[in-house]
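> Below is the sequence, then the predicted model.
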Amino acid sequence: MADAVYNRIPDIVESFIKQDNNEFELTTLTLIRLLEKKDPKIAAQLKKTLSDYHAGKNRVRETRAMSATESQLLTFVTPNKDLSRLIITTDVRSDIEEIIKSHKNKSALQKAGLNPITKVLFSGPSGTGKSSAAEVIATELELPLYRVNTAQLLSSYLGDTSKNVEAIITYVRTHQVVLLLDEFDSIGGNRNDATDVGEMRRIVNTLLQALDAWEDRGIFIATTNRLQDIDDALLRRFDLNIRFSNPDFQARYELWQMYLGEHVDNKKLEEIAKLIDNLSPADIEMLSQRALRQSILNDTALIPILVQFLRRPLEQAKPEKKFISRTLKKIDPTLTLSQISDLTGASTSSVSRYLHESY
């Protein structure tokens, strides 16, 4: 009996070194069976630890070592954004809060025969806050966040992609983690695509089976900016389909404040938020940081630099040139007629008329 137990020790050590979690658990189960008659107390302790691990008890660490395949497919991300720093439209914020609350009140839901929200699709243009929202969910729920290495997932070896998809889905649905899979349309495309050679059907079928067998522990967040390309059957498997868009006026103003509020008068930032309505949160962050960086490096005023960086967005802005001209003058009174003309595409005489006409 003792020899049988000792003989399992090398197996446990080897499975741990190889990060083969399935083998590690199987060996532990074998040990439990061997010890049940000889040392039932130790067997009971091992059984409870393994049971707690599977049940997701808080005292058991969920970020167990990943297998070699999982390590290639998943990258751990340290989430550093909480709900207070997520500036999005009111409707999207409400949806994100619902996801968080559903997990914080999991017991109450389960008493009513309901489960927390665990399968979510984020759709919308690039840079609108989809990945940031995933970070916020992980931060607020104090869960590990893993991002799928999409390039590695889409293996060059025909047939491997389905296996890879199954591996990551199995990991997240049995562990308390947040899994972020960007470009979901690349693996969840329509099975009726005439150009498909069969691999896409296998991948989608694998996803369907995995999502149907879902458990209420891990949170799977898929993102896409091509919602129309995703298979309809997959869309129906998600608990929520949250549609992100470019920020509204209030969100734009809060974003400009967050990045430049310590350096620019809020009245000017309010005018910028009114003027430029076609920027994503990522665009606003990039423009703010670039203008502030140049201002510091060149030891020059920030507003003139920022106004020049708004040139391209202004080309696609919806407001009339009269409104643009007047607003630019409010933001930077030092702008000349020629400079405003250059920014708006209006003639200097038109700009002069705009500035002197009564409201």
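All right, it came through fine. Numbering: from 1, shown residues only.

> contacts and neighbour counts: CA atoms only from here.
OK.

> Check the gap between the spatially most central residue of the chain and residue 222 for me.
Note on the chain: the residue nearest the mean C-alpha position is residue 131, at 2.4 Å, using CA atoms, centre = their mean. Distance from residue 131 to residue 222, counting by CA to CA, to the nearest Å: 9 Å.

> list residues touching both of those two?
When contacts are counted by CA atoms under 8 Å, 6 or more residues apart in numbering, residue 131 and residue 222 are jointly contacted by residue 180.

> hmm, back to that, the residue nearest to the centre of the chain should be in a helix, yeah?
Yes. Under DSSP: H, G, I helix; E, B strand; the rest coil, residue 131 falls within a helix.

> Next one: it from residue 242, what distance?
For residue 131 relative to residue 242 (CA to CA), the value is 12 Å.

> Can you tell me the closest non-neighbouring residue to residue 21?
Among residues not flanking residue 21 along the chain, residue 67 sits closest, at 6.3 Å (CA to CA, 6 or more residues apart in numbering).

> neighbours around that neighbour, how many?
Using other CA atoms under 10 Å, residue 67 has 19 other residues around it.

> now swap in residue 191 and tell me
21.

> Assign it to helix, strand or coil.
Taken by three-state DSSP, the conformation at residue 191 corresponds to coil.

> here's the one I want to compare it with:
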Amino acid sequence: MLEAKDPVVLDDAGRYDRDIVHLARVAMAGRSQDVQTLLQRMARRYQATNSSLAESLRELLRSAPSLDAPMRSHGNALPLPLDGDTRLPLIRADQLGPAQSPVLVDPVRGQLDQLREEHLNRERLARSGLMPSRSALFVGPPGVGKTLAARWIAAELRRPLLVLDLSSVMSSYLGRTGSNIRKVLDYAKSSPSVLLLDELDTVAKRRDDSAEVGELKRLVTVLLQEIDDWPASSLLLAATNHAELLDPAVWRRFDQVVDFPLPGPVQLREALIQYCGVDGSREVIDFLVKTLQGASFADAERLVLGARRRAALKDEKLFDVLLDLGRQRLREMEAPRRIQIALDLIEECSISQRRASEITGVSRDTIRRRLER
């Protein structure tokens, strides 16, 4: 117990007493992550008035044994939370392991690197009175890498990735949906983890939508409160394909908003090379990039996986199959677009007129006339 001469007691007794009561309350409730968060705040708060106490608290946090992941395979593992109606697990727990670095545009890559660095350098932030970002919202169309990015961050932080598909927790009894969400969030808070709330728009819809019933509107309020109370020891991620459906208050609750656009030619080329996994024809890759313009990473991966299966079954060369599939996509396009792709291969990719004609099926006479204009 601190003696009366302690400067914290003398200068700020009321605040110190409140902190002790608050610390005792969360400790008795078994909320270990909240205990750590409170100790971090106390260390920052008392730095100016009692630096030795602040440093002792920081040393305690540094030396404390780290908590195992929620789905740890040894010791007293906690069971996954279950839906009260179906008794099925409410979340999917991805085992910790290496994850391939996602192909991303530079602004998105910069934001994800920032998230990673903040959580890997918590002590450096603490010395400046700061905490890492607690939450981030991933926005973008399907297939642009939102889930893959969450998996990569979890692997980089060496934490489990807990995935909650919000559409799956919608109970037939609406009153239980809020209970389901609380179960998952409490479980994720129990030890350091990365929680991904997928399809956030399923629950966090605009509260001024007259088509939504009152219970769903109350769910939005529950979710906002949980995001506000999220501990900095874990990372809360949310993903949506329909940003326009989100309640305006949701945007303000997240520390970061990461906008995932459809990939451009540079990202598509990098992704195709990654998906193919072998050295191959550069001109085929260039051709596929042109035919996949406006497609997502998922579309490109689906094309390559289909080609690999066909090549294995028919004993064909992968890039011959990819070339054939690219031609099939090209035949579905209007003539002006097909001609433009042939011209782009010549002008941007240094492919000869003859080879461009062979790849695209556009006649050499047509290509020559367009080039002479």
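Looks like it came in fine. In this text, all values refer to a predicted model and were calculated from it rather than measured experimentally.

> if I pick the residue nearest to the centre of the first structure, what's in contact with it?
180, 223.

> which residues in the stretch 251-373 of the second structure form strands?
Assignment of strands within the stretch 251-373 of the second structure using DSSP state E, counting those that start in this stretch yields the ranges 256-259.

> Against which helices or strands is the longest helix along the second structure packed?
Ranked by number of residues, the top helix in the second structure under DSSP state H is helix 7-28. Other elements packing on helix 7-28 of the second structure under the criterion 3 or more CA pairs under 8 Å, 6 or more residues apart in numbering; DSSP states H and E are helix 32-45.

> ok and the helix it packs on relative to helix 7-28, angle-wise?
Helix 32-45 of the second structure runs at 170 degrees relative to helix 7-28, counting by axes from the mean of the first three to the mean of the last three CA atoms, to 10 degrees.

> Can you name the next helix or strand after helix 32-45 of the second structure?
Tracing the chain C-terminally past helix 32-45 of the second structure and defining elements by DSSP states H and E, one meets helix 51-63 next.

> what comes up buried for that next one?
Neighbour counts using 16 or more other CA atoms under 10 Å place 53, 54, 55, 57, 58, 61 of helix 51-63 of the second structure among the buried residues.

> How about stretch 281-301 of the first structure?
For stretch 281-301 of the first structure, the buried set under the neighbour-count rule, 16+ other CA under 10 Å, comprises 281, 283, 284, 285, 287, 288, 291, 292, 295.

> Also stretch 306-318 of the first structure?
For stretch 306-318 of the first structure, burial by neighbour count (16+ other CA under 10 Å) applies to 306, 307, 314, 317.

> so what corresponds to residue 235 of the second structure in the first structure?
Structural alignment (TM-score structural alignment) places residue 235 of the second structure against residue 219 in the first structure.

> Just send the buried residues of stretch 281-301 of the first structure back as JSON lines, with distance to residue 43 of the first structure too.
Below are these laid out as JSON lines (distance: CA to CA, whole Å):
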{"residue": "281", "distance to residue 43 of the first structure": "54"}
{"residue": "283", "distance to residue 43 of the first structure": "57"}
{"residue": "284", "distance to residue 43 of the first structure": "58"}
{"residue": "285", "distance to residue 43 of the first structure": "56"}
{"residue": "287", "distance to residue 43 of the first structure": "61"}
{"residue": "288", "distance to residue 43 of the first structure": "60"}
{"residue": "291", "distance to residue 43 of the first structure": "64"}
{"residue": "292", "distance to residue 43 of the first structure": "62"}
{"residue": "295", "distance to residue 43 of the first structure": "67"}
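
> so of those residues, which ones are in helices?
With helices identified by DSSP H, the entries of those that belong to them are 281, 283, 284, 285, 287, 288, 291, 292, 295.

> my guess is the third one contacts residue 254, does it?
No. Here residue 284 of the first structure lies out of contact with residue 254, judged by CA atoms under 8 Å, at a distance of 10.6 Å.

> follow-up on the earlier one: what's the counterpart of the residue nearest to the centre of the first structure in the second structure?
Residue 131 of the first structure maps onto residue 147 in the second structure when the alignment is built from TM-score structural alignment.

> And the residue mapped onto residue 167 of the first structure from the second structure, how far from residue 324 of the second structure?
Mapped onto the second structure by TM-score structural alignment, residue 167 of the first structure lines up with residue 183. Here the distance between residue 183 of the second structure and residue 324 of the second structure works out to 50 Å (CA to CA).

> ok, now residue 160 of the second structure?
From residue 160 of the second structure across to residue 324 of the second structure, the span is 41 Å (CA to CA).
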